[in-house]
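# Can you look at this prediction? I've put the sequence above it.
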Amino acid sequence: MQQSASPQQPMKKSLMTRFLDSVEYLGNLLPHPITLFALFCLAILVFSGIAGYFEVSVLDPRPEGAPGRTADGVIHVVSLLNAEGLELIVTNLVKNFVGFAPLGTVLVAMLGVAIAEYSGLLSAAMRGLVMTASKRMVTVTVIFAGIISNTASELGYVVLIPLAAMLFHSLGRHPLAGLAAAFAGVSGGYSANLLIGTVDPLLSGITETAAQMIDPTYTVGPEANWYFMFISTFFIAITGAFVTEKIVEPKLGKYNVDEASEDLTNDNMGLLTAIEKKGLMYAGFAVLVVSALLAWTIVPDDGILRSATGTVAGSPFLKSIVAFIFVFFAVPGFVYGKVVGTMKNDRDVIDAMAKSMSSMGLYIVLIFFAAQFVAFFNWTNFGQVIAVSGANFLQAINLTGPMLFFAFILMCGFINLMIGSASAQWAVTAPIFVPMLMLVGYAPETIQAAYRIGDSTTNIITPMMSYFGIILAVATRYMKNLGIGTLIAIMLPYSICFMIGWSILFYLWVFAFGLPVGPGAATFYTP
């Protein structure tokens, strides 16, 4: 008698699938970043009261006479859960907000970027770069364009990623490979760029505030990581192209148009019009003029924006870099808009800046609560106590060499899986790790550069990233049954290769070759 077939057993999930499912589940348990910061503020109040009651303290490692050293050589946790704490909170609530370093710098930079974005300059420049690339160079050009698009946050996600999928499809290549390449550049290479963008003053402001827990006179400028991020642009573009053509595209195989969820015959390739080409030509001339004027203020030995001693380090030029970001984007943006007709007068410029500010509402609310959290953390001395304890632990286990940064980068990448916002994650972690690693002997600029690697490389594999849903929606246009797991699997090789390769590049750049991560940036911190 023939034995009946046993019921089909459910397919076991792979270890990686279970891990990513767990990350998604844990990430969904987290509240909104704004709510998270509000809860952190409440937690600091409670724990500062407990620590203050038990008189938690550590020895101040700073030498006598050093800025910020306590009079008795001991750092005590200060309780905010009392009358003095309440007075401190209510009298400084507004001051904490308006004095938070990243607030003004990011908003000013965004005003200039907004003019270039709303005039259509950034979109046209991106389309011109991608659409004119040779077939041989199209992959690396798409990723390179994605990295450059980070200057205007949403542009790469909204314009380049759908465009790259269409471009690959028109060339007979798998459209999801184009989407993946663009996504890798825009999000995986988020911190890299040839230009100093809006993310630089945002992170440097948080780093400076954290560094001042150890050294109240320490400053960190937006240009702090420019050298390393400049060279990282080419590394990400080349590595991303290799992963696309040697790993991702062969795995995807030949594209079957029947998998599409809609008719793809009428894809608009977004070719530049004659007037857009003319606008780009005039905007390019404006860029040259602005660049020449800026160079005139700093390149000559007697440049008017050099420091009093005639050096570039510590000069008014570097201290005013946010103002120059504004000018660098605003002037070519207006010139382009004037030529193509998108900006006819001052009213159009004002409207562009106003639209940009209206879209920053969520960021401003986030900054309000983040500023309170950072201030509370400073007042309680929690950051210094944790930093000293952590530094003592690292020294006890003899983990103070450059290999420490590999662990730090991995940890930042893991946290990024659940807190997708670069500013939100750094506002939470910087007050702990910047002072801790400074006490071990590393400069804040170097610590920030390492953080940016971990923060960028896992953006492309976490559903917590704010634009992940948009990417998934574009992908399902070409593969109707595609799910989150499939998209993460496509992007995982980029994440792994970026994490390993970028960390090695950091080690070679900083420790093997002894090169600074930015203008005037030190590698090691000496009190």
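Happy to help now that I have it. Numbering: from 1, shown residues only.

# Going by C-alpha atoms from here, please, whenever you check contacts or count neighbours.
OK.

# Would you map the helices across the stretch 51-200 of the chain?
83-98, 101-118, 121-131, 138-148, 155, 161-170, 175-183, 199-211 (DSSP state H, counting those that start in this stretch).

# Can you say which of those helices is nearest to Phe326?
helix 101-118 (4.1 Å; CA to CA).

# who does that closest one touch, helix- and strand-wise?
helix 199-211, helix 321-340, helix 346-358 (3 or more CA pairs under 8 Å, 6 or more residues apart in numbering; DSSP states H and E).

# got TSV for these, with mean neighbour count and distance to Ala184 too?
Shown next, in TSV, are the helices and strands packed on helix 101-118 (neighbours: other CA atoms under 10 Å; distance: least, CA to CA, whole Å):
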stretch	mean neighbour count	distance to Ala184
helix 199-211	25	18
helix 321-340	23	25
helix 346-358	16	25
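
# can you list those helices in TSV and add distance to Ala473?
Supplementary listing: those in TSV, determined by distance: least, CA to CA, whole Å:
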stretch	distance to Ala473
helix 199-211	26
helix 321-340	30
helix 346-358	25
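
# out of the helices of the stretch 51-200 of the chain, which comes closest to Asn381?
Between the helices of the stretch 51-200 of the chain, helix 199-211 lies closest to Asn381; by CA to CA that is 11.4 Å.

# what sits up against the closest one?
Here helix 199-211 makes contact (CA atoms under 8 Å, 6 or more residues apart in numbering) with 100-103, 105-106, 151, 191, 218-225, 322, 423, 426-427, 430-432, 434-435, 438, 444-445, 448.

# That one to helix 321-340, inter-axis angle?
170 degrees (axes from the mean of the first three to the mean of the last three CA atoms, to 10 degrees).

# need the next SSE after helix 199-211, C-terminal direction.
helix 226-243 (DSSP states H and E).

# That next one versus helix 199-211: what angle between them?
120 degrees.

# rewinding a little: of all the helices of the stretch 51-200 of the chain, which one comes closest to Ile470?
helix 161-170 (9.8 Å).

# that older thread, which one of the helices and strands packed on helix 101-118 lies nearest to Asn378?
Taking the helices and strands packed on helix 101-118 one by one with CA to CA, helix 199-211 is closest: 8.4 Å.

# roughly how far is the closest one from the heart of the chain?
12 Å (CA atoms, centre = their mean, to the nearest Å).

# repeat for stretch 268-285
Using CA atoms, centre = their mean, the offset of stretch 268-285 from its chain centre is 29 Å.

# same thing with stretch 159-172?
With CA atoms, centre = their mean, you get 25 Å for stretch 159-172.

# residues making contact with that stretch?
Contacts for stretch 159-172 (CA under 8 Å, 6+ apart): 123, 126-127, 130-131, 142, 145-146, 174-179, 181-183, 267-270, 471, 474.

# Quick check: closest non-adjacent residue to Val388.
Excluding its sequence neighbours, the residue lying closest to Val388 (CA to CA, 6 or more residues apart in numbering) is Met436, at 6.2 Å.

# Pasting the second one now:
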Amino acid sequence: MADNAATTPAQKGILGWIERSGNKLPDPVFLFFWLIAGLVAISAIASLLGWSALHPTEVDEATGQARVIAATSLLSPENIRRLWVEMPATFTHFHPLGYVLVVMLGAGVAERAGLFGTAMRAGVRNAPTFLLTPIVALVGMIGNLAADAAYVVLIPLAGIIFHAAGRHPVAGIAAAFAGVSGGFSANLLPGQLDALLFGITEASVETVFGDFTANIAGNWYFIAAMTGVFLPVIWYVTDRVIEPRLGPWNAAMAGQGVSPEQRGEAAPAVSDEGDRELTAPERRGLRMAGLAVLFVVGLWLFFTLGPGTPLIDETATPEARLTPFYQSLVAGFFLLFLLAGWAYGKAAGTIDDHRGLVKMMAGAMEDLAYYLVLAFAAAHFVAMFAWSNLGLILAVNGADFLGNSGLPSWALLGAIVVVAAVLNIFVGSASAKWALLAPVLVPMLMLLGISPEMATAAYRVGDGATNIITPLMVYFPLILIFCQRWQKDFGLGSLAATMLPYSIGLLLAGLAMTIGWVMLDLPLGPGAGVFIESPATIQPTGPAIAE
């Protein structure tokens, strides 16, 4: 692997500029620390200049007018004391932290027990040749629930399966990469990413409007529809654009487009584990995992519809009755992944006893070590942004500006899609980008009557589309190695050029879907719509934004 990587030529043109510019950026953890330093300086300047805004929801009891919120310097004695005294609480109360840790306790068991990998192999191994591309793409998008497993299991497996079907293996790798990474937010079910992003959304709303509970299923209908929209795009680009460009596999074998084994060379360290037949224990494990999933679904239906309806608040207003159900979904996904993984592991022989189960849960927490460091930095950035009042001031003034601009809602959300896609080329972490954007974007759009769920959905569309063309994407070098297994001269530019049609197609399709969703005012998920009633008691001075 190292030899192949060493021969990758230096890139020129736009790809080279992207690679050089992105490599100059600090690690996302230190990016947040630098941003905190900049935030401190800006807050001090803003305080001296007297920046202020009228609070959108609070009234001064003495005057009866909207309360004036002034910029506060983070170098004030109160904020310095707050930083050092409240540091543990600032970190542990960061909403995404609890959501992600709980979901990953279960998902880590399912991954380590082998459930995710086996399920993906079962999904694509015996696919008909004609349906091979859409099945690979669909399993890739669903495989996002498995996080890293989708990259290391499905993508190389897709190349092997395409090769076995007489098709170009690089086309299979490209289709799987487009599904797993380009369709990063598309899925049939909410999962770890929903817990992560909506935790940040919740924290961003609370910095301005106080208590708010995010609904982890708030984008469920949207991401399911995204799966249906992205699937034909990946299918068309693979079969009509990429594979014809690569040429027939047999013809490619005349050159360097052959596997290392056929060239008589040692293959890169890429496992063929995914190509073997499912064993009887694995099949039994999948059946038991399916029963566990049905059990959890039935249990939640019982809690929702059964005696006492513990997940329905019968005393609340009609629109708030299902709030306990939405709040329970994080725990529901934890239990679903945990029991399905345990059932699979016991049947397949990958979990011996409860000690093995606990060890897998502990291992899942070890994998989150980097995320914990990132969350520490992001939590303090978000908290200090709120302490300075700059988020509220920017949100109110930004809403005023956009209201005066007369831009319709679909145009604003379309712009967010594009901005997220461009930013994603340089900052790959979905949580890092959303933690930067959400504290301003979410409250600002709420003041314009656009829901936090819709803001999150628009960000997700842009976040995935450019994953597959940036060399800064953490798995990009690994995908290059998978391709070089079959085509030795396949370089970084080759991979970026191969994935560019997917990126353009997914971005345009996602943008069109977002605009159409807003114009039709379709529900984004259970209890979540595109528009909300603005929480402001005093609306922005500009004209109402068009819906």
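Received, thanks. All values reported here derive from a predicted model rather than from experimental measurement.

# What does the TM-score come to for these two?
Remark: TM-score between the superposed chains equals 0.92 [TM-score structural alignment, normalised by the length of the first structure]; 509 aligned residues with a CA RMSD of 2.2 Å.

# Figure out which of the helices of the stretch 51-200 of the first structure is closest to Met491 of the first structure.
helix 175-183 (6.5 Å).

# can you give me the angle that closest one makes with helix 226-243?
170 degrees.

# Helix 175-183 of the first structure vs the second structure, average distance?
Once fitted to the second structure, helix 175-183 of the first structure is off its aligned match by 0.5 Å on average (mean CA distance after the TM-score superposition for the first structure).

# which helices and strands does that helix pack with?
Checked by 3+ CA pairs under 8 Å, 6+ apart, helix 175-183 of the first structure has helix 138-148, helix 161-170, helix 249-252, helix 468-478 packed alongside it.

# Give me the distance from the last one to the chain's centre.
What it means is helix 468-478 of the first structure. Distance, centroid of helix 468-478 of the first structure to centroid of chain: 22 Å (CA atoms, centre = their mean).

# just to revisit the earlier point, what's the matching residue for the residue nearest to Val388 of the first structure over in the second structure?
Here Met436 of the first structure is matched to Met444 in the second structure, going by TM-score structural alignment.

# so what does whichever strand or helix holds that match touch, helix or strand wise?
Here Met444 of the second structure, judged by DSSP H and E, is contained in helix 430-447. When contacts are defined as 3+ CA pairs under 8 Å, 6+ apart, helix 430-447 of the second structure sits against helix 192-209, helix 369-388, helix 390-405, helix 409-424, helix 452-465.

# Looking at those helices, which is nearest to Ile36 of the second structure?
Per CA to CA, nearest to Ile36 of the second structure of those: helix 369-388, 5.7 Å.

# tell me the angle of the closest one relative to helix 390-405?
70 degrees.

# Quick one: list the elements packing against helix 369-388 of the second structure.
helix 28-49, helix 87-92, helix 192-209, helix 430-447.

# Any chance of TSV for those helices, columns distance to Gly510 of the second structure?
Formatted as TSV, those follow (distance: least, CA to CA, whole Å):
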stretch	distance to Gly510 of the second structure
helix 28-49	26
helix 87-92	34
helix 192-209	18
helix 430-447	17
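
# Go through the ones you listed and name the closest to Leu506 of the second structure.
Comparing these by CA to CA, helix 430-447 comes nearest, at 17.0 Å.

# Give me the contacts around that closest one.
28, 56, 196-197, 200-201, 203-205, 207-208, 374, 378, 382, 385, 391-392, 394-396, 398-399, 420, 423-424, 427, 451-452, 455-456, 459, 463, 532, 534-536, 539-540.

# Enumerate the positions of it that are buried.
Neighbour-count burial for helix 430-447 of the second structure flags 430-447 (criterion: 16 or more other CA atoms under 10 Å).

# And for stretch 298-310 of the first structure?
Buried residues in stretch 298-310 of the first structure (16+ other CA under 10 Å): Ile298, Gly303, Ile304, Leu305, Arg306, Ser307, Gly310.

# now do stretch 135-152 of the first structure
So, applying 16+ other CA under 10 Å, buried residues of stretch 135-152 of the first structure: 138-152.

# Looking at these, spot the one nearest Asn28 of the first structure.
For these, the nearest to Asn28 of the first structure is Asn150 (26.1 Å; CA to CA).

# In the second structure, what sits opposite the closest one in the alignment?
That one, Asn150 of the first structure, aligns with Asn144 by TM-score structural alignment.

# With Gly361 of the first structure instead?
Counting by TM-score structural alignment, the partner of Gly361 of the first structure is Ala369.

# ok, now Ile500 of the first structure?
In the second structure, Ile500 of the first structure lands on Leu508 (TM-score structural alignment).

# And for Leu318 of the first structure?
Looks like Leu318 of the first structure aligns to Tyr326 there (TM-score structural alignment).

# Name the nearest residue to its match, sequence neighbours excluded.
Going by CA to CA, 6+ apart, Tyr326 of the second structure has Asn215 as its nearest residue, at 5.4 Å.

# ok, now Glu223 of the first structure?
Gly518 (6.2 Å).

# so what's the one you found up against?
Glu223, Ala224, Asn225, Trp226, Tyr227, Phe228, Glu445.

# can you check Lys355 of the first structure too?
Contacts of Lys355 of the first structure (CA under 8 Å, 6+ apart): none.

# Please report how far it lies from Gly361 of the first structure.
11 Å (CA to CA, to the nearest Å).

# Ile386 of the first structure maps to what in the second structure?
Aligned partner of Ile386 of the first structure by TM-score structural alignment: Leu394.

# Now do the SS call for the closest residue to Trp296 of the first structure other than its chain neighbours.
Counting by CA to CA, 6+ apart, Gly303 is the residue found nearest to Trp296 of the first structure once chain neighbours are left out, at 6.5 Å. What DSSP: H, G, I helix; E, B strand; the rest coil gives for Gly303 of the first structure is coil.

# quick one: Gly303 of the first structure from Met353 of the first structure, how far?
31 Å.

# Out of the contacts of stretch 159-172 of the first structure, which end up buried?
Looks like those have 123, 126-127, 130-131, 142, 145-146, 174-179, 181-183, 471, 474 buried, using 16+ other CA under 10 Å.

# the longest helix in the second structure is where?
helix 492-520 (DSSP state H).

# Could you find the closest non-adjacent residue to the aligned partner of Met120 of the second structure in the first structure?
In the first structure, the residue matched to Met120 of the second structure (TM-score structural alignment) is Met126. Nearest non-adjacent residue to Met126 of the first structure, counting by CA to CA, 6+ apart: Ala145, 6.3 Å away.

# which ones are touching that neighbour?
Met126, Leu129, Val130, Leu160, Ala182, Gly185, Val186.

# isn't the third one right up against Thr141?
Yes - under the contact definition of CA atoms under 8 Å, Val130 of the first structure touches Thr141, with a separation of 6.1 Å.
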